[in-house]
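>>> Next comes the sequence, and after it the predicted model I'd like to discuss.
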Amino acid sequence: MKIGPDCVPCILKMCLGFIRKTELGDSEAFELFNDVMKIPSLKGEDWTVTSPDVIEKVMRISYEMLGDENPSHLQSTIRDKMKYPLPEEQYQQMKGQLANTRRLVYFGDNAGEIVLDKLLISTLKELYDLDVTFVVRSMPTLNDVTLTDALDIKMNKVARVLENGIDGPFPGTRMFRCSPEIQDIFRQADLVISKGGGNFDSLDEDKKRYGQKISFLFLSKCYLYEKLLHTPLEAPILSNYYD
């Protein structure tokens, strides 16, 4: 999904948020923010990229100034309740596809959610005969899951854990940037589960090219999601692409 006007203030707010969590002085914070504001998409000059493309540029600028490859790798909180249920039609469609799936590829998202990811994968393996590959970021990006995070909770006990091979702090998944191994696994998968908005924004650009069956799982956090998927804000989204 290409970036839209609503993405600009959201990305800038995110940038300001992790600046405030560092020890930068005011002058350094101004310098970092000014450099971020030079990114063409944040000036309204380029609408052909995805949100993760822009966030990667923000992260690279931050790394250069902070000398830290992970200035905002923070623990996330788990929502204590879900106000909206998953859409029933999409849920039943996904169950039907899982019944015909042997090779499942699961793209992780938030590090704070991986305990639930592990529980979901364990449950799916009890219900279906699945060979699962869990894919994580190769470089620390925002609060996204890395290999260390996955191994800390022993994700490797329920799935093969692989890094995506992307050589930058890219908070999403684009196949042409992934390692050849991940590209092959993706092509051979019977079903792909993609977690998080960043993975949706980026992998959505690849779905027609590769023709894979993908179930996107994420929260409706902005107007663009509301408009595209007809969901209220903060509602959980299950969007299947099985064409």
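Now that the structure is in, tell me what you want to look at.

>>> rest of the way, CA atoms for contacts and neighbours
Fine.

>>> tell me the contacts of the closest residue to residue 143 other than its chain neighbours?
Counting by C-alpha to C-alpha, 6 or more residues apart in numbering, residue 143 lies nearest to residue 73, which is 4.4 Å off, once chain neighbours are set aside. Taking C-alpha atoms under 8 Å, 6 or more residues apart in numbering, we find residue 73 in contact with 140, 141, 142, 143, 144.

>>> Now neighbour count, distance to residue 85 and secondary structure too, for those residues, in a markdown table please.
As requested, these are arranged in a markdown table below (neighbours: other C-alpha atoms under 10 Å; distance: C-alpha to C-alpha, whole Å; DSSP: H, G, I helix; E, B strand; the rest coil):
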| residue | neighbour count | distance to residue 85 | secondary structure |
| --- | --- | --- | --- |
| 140 | 22 | 31 | coil |
| 141 | 25 | 29 | coil |
| 142 | 22 | 27 | coil |
| 143 | 18 | 25 | coil |
| 144 | 28 | 25 | strand |
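
>>> second one coming, line it up with the first:
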Amino acid sequence: MKVVLECIPCYMKQVINAVAQTECSEEKARQIMYQILPMIPELDSEETPAVNSTFVLRKINELLEIEDPFKDAKRKSNELALSLVPQLRERINQSEDPLYTACQISVAGNIIDLGIFSDYDLEATLQESLAKRFFRDDSEEFKERLCSAHEVLILGDNSGEIAFDKLLAEELRRRGVRVRFVVKGQSILNDATLEDAALVGMGEVAEVMTNGNGYLGTVVQARSQELIEAMEQADLIISKGQANYESLESTQEAGDKTYFLLRAKCEIVAKNLGVDLGSMVFARNRNE
């Protein structure tokens, strides 16, 4: 998915949201904004929004002189999500279709996107997600293919959300498949890292690995050799969130074994998916 003109305001919103995580003065925040603005024309219009946003976010961190301005927000989102896990696990266990319910819960956590939303109501989003079905829904096809699968790779997205992803990994494990879970190799935005995976206990149900870099999404050319091999080896891939969709949709590397699990929080992503803004999606990659 290539950038479009409408991506430009989103870059600036990311500046505002990142600065809001700190005790930065209004004057310094204004100066940071002014220093980011000249970068915008230099961003590659042939790249994905995920790649260009990464460059903007790295520059913000440099100007703030903070390695991870979202550190505290990530901790809070993990703690909130973990507090909800017991009741959600029970909801899955009582469901007529536990895997589908686990996917609904997993995608609800996708609302924790501090690059787009400065605030969110996780519990309300959970109730909404559990009451709706996926707008684009290839879950039945996924379940059929899962019957003959040996290994599923999950490309993780945000902190907080990762606690719900653990419930999905648990449900996949019940079906006898090996689960591997991918986090970021370096801090970027509020994306999940090894620290977040350890906090939610992801290692109890899945083999945790990093993508080897600090880009948003899964940038094909930036993948570690370990991730390249893991994607090739997996029978099925679940790709969480918008940034992973932006960087992998229609690619041969994702192939037809990749399923995108996300909420369309951006009008451009929604249009690309052919769904309404805010829709939940469980859609197989088409790499035509």
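Arrived safely, thanks for sending. All values reported here derive from a predicted model rather than from experimental measurement.

>>> So after superposing, what's the score?
Between these two chains, after superposing, the TM-score reads 0.90 (TM-score structural alignment, normalised by the length of the first structure); 237 aligned residues with a C-alpha RMSD of 2.0 Å.

>>> hang on, the earlier thing: so the residue nearest to residue 143 of the first structure, which state does it fall into?
Using DSSP: H, G, I helix; E, B strand; the rest coil, the structure places residue 73 of the first structure in coil.

>>> ranges for the strands of the second structure?
In the second structure, the strands defined using DSSP state E lie at 136-137, 151-155, 178-183, 207-210, 236-240, 258-263, 280-284.

>>> Could you export the ones you listed as JSON lines, including distance to residue 164 of the second structure?
Converted to JSON lines, the strands of the second structure look like this (distance: least, C-alpha to C-alpha, whole Å):
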{"stretch": "strand 136-137", "distance to residue 164 of the second structure": "19"}
{"stretch": "strand 151-155", "distance to residue 164 of the second structure": "12"}
{"stretch": "strand 178-183", "distance to residue 164 of the second structure": "13"}
{"stretch": "strand 207-210", "distance to residue 164 of the second structure": "15"}
{"stretch": "strand 236-240", "distance to residue 164 of the second structure": "11"}
{"stretch": "strand 258-263", "distance to residue 164 of the second structure": "13"}
{"stretch": "strand 280-284", "distance to residue 164 of the second structure": "15"}
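
>>> a markdown table please, covering the ones you listed and showing distance to residue 17 of the second structure and mean neighbour count.
Formatted as a markdown table, these follow (distance: least, C-alpha to C-alpha, whole Å; neighbours: other C-alpha atoms under 10 Å):
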| stretch | distance to residue 17 of the second structure | mean neighbour count |
| --- | --- | --- |
| strand 136-137 | 30 | 16 |
| strand 151-155 | 24 | 25 |
| strand 178-183 | 22 | 23 |
| strand 207-210 | 25 | 18 |
| strand 236-240 | 22 | 26 |
| strand 258-263 | 20 | 26 |
| strand 280-284 | 24 | 25 |
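
>>> Tell me which of those strands sits nearest to residue 12 of the second structure.
strand 258-263 (21.6 Å; C-alpha to C-alpha).

>>> average gap between the longest helix anywhere in the first structure and the second structure?
In the first structure, with assignment by DSSP state H, the single longest helix is helix 51-66. For helix 51-66 of the first structure, the mean deviation from the second structure after alignment is 1.4 Å (mean C-alpha distance after the TM-score superposition for the first structure).

>>> equivalent range in the second structure for that helix?
For helix 51-66 of the first structure, the aligned range in the second structure is residues 49-64, judged by TM-score structural alignment.

>>> For the residue most central in space within the second structure, list the residues it contacts.
Per C-alpha atoms, centre = their mean, the C-alpha nearest to the average position across the second structure is that of residue 157, at 2.5 Å. Taking C-alpha under 8 Å, 6+ apart, we find residue 157 of the second structure in contact with 110, 183, 191, 192, 217, 240, 241, 244.

>>> Now do the residue mapped onto it from the first structure against residue 134 of the first structure, distance only.
Counting by TM-score structural alignment, residue 157 of the second structure lines up with residue 109 in the first structure. Applying C-alpha to C-alpha, to the nearest Å, the value for residue 109 of the first structure to residue 134 of the first structure is 10 Å.

>>> coming back round to it: list the buried residues in the match of helix 51-66 of the first structure.
49-61, 63-64 (16 or more other C-alpha atoms under 10 Å).

>>> And for residue 79 of the second structure, nearest residue in space, chain neighbours not counted?
Nearest to residue 79 of the second structure is residue 160, by C-alpha to C-alpha, 6+ apart, at 7.3 Å.

>>> now do residue 166 of the second structure
Excluding its sequence neighbours, the residue lying closest to residue 166 of the second structure (C-alpha to C-alpha, 6+ apart) is residue 202, at 5.8 Å.

>>> How about residue 243 of the second structure?
residue 217 (4.2 Å).

>>> Tell me who's in contact with the aligned residue in the first structure for that neighbour.
Matched to the first structure by TM-score structural alignment, residue 217 of the second structure sits across from residue 172. Residues in contact with residue 172 of the first structure (C-alpha under 8 Å, 6+ apart) are 52, 198, 199, 200, 201, 202, 203.
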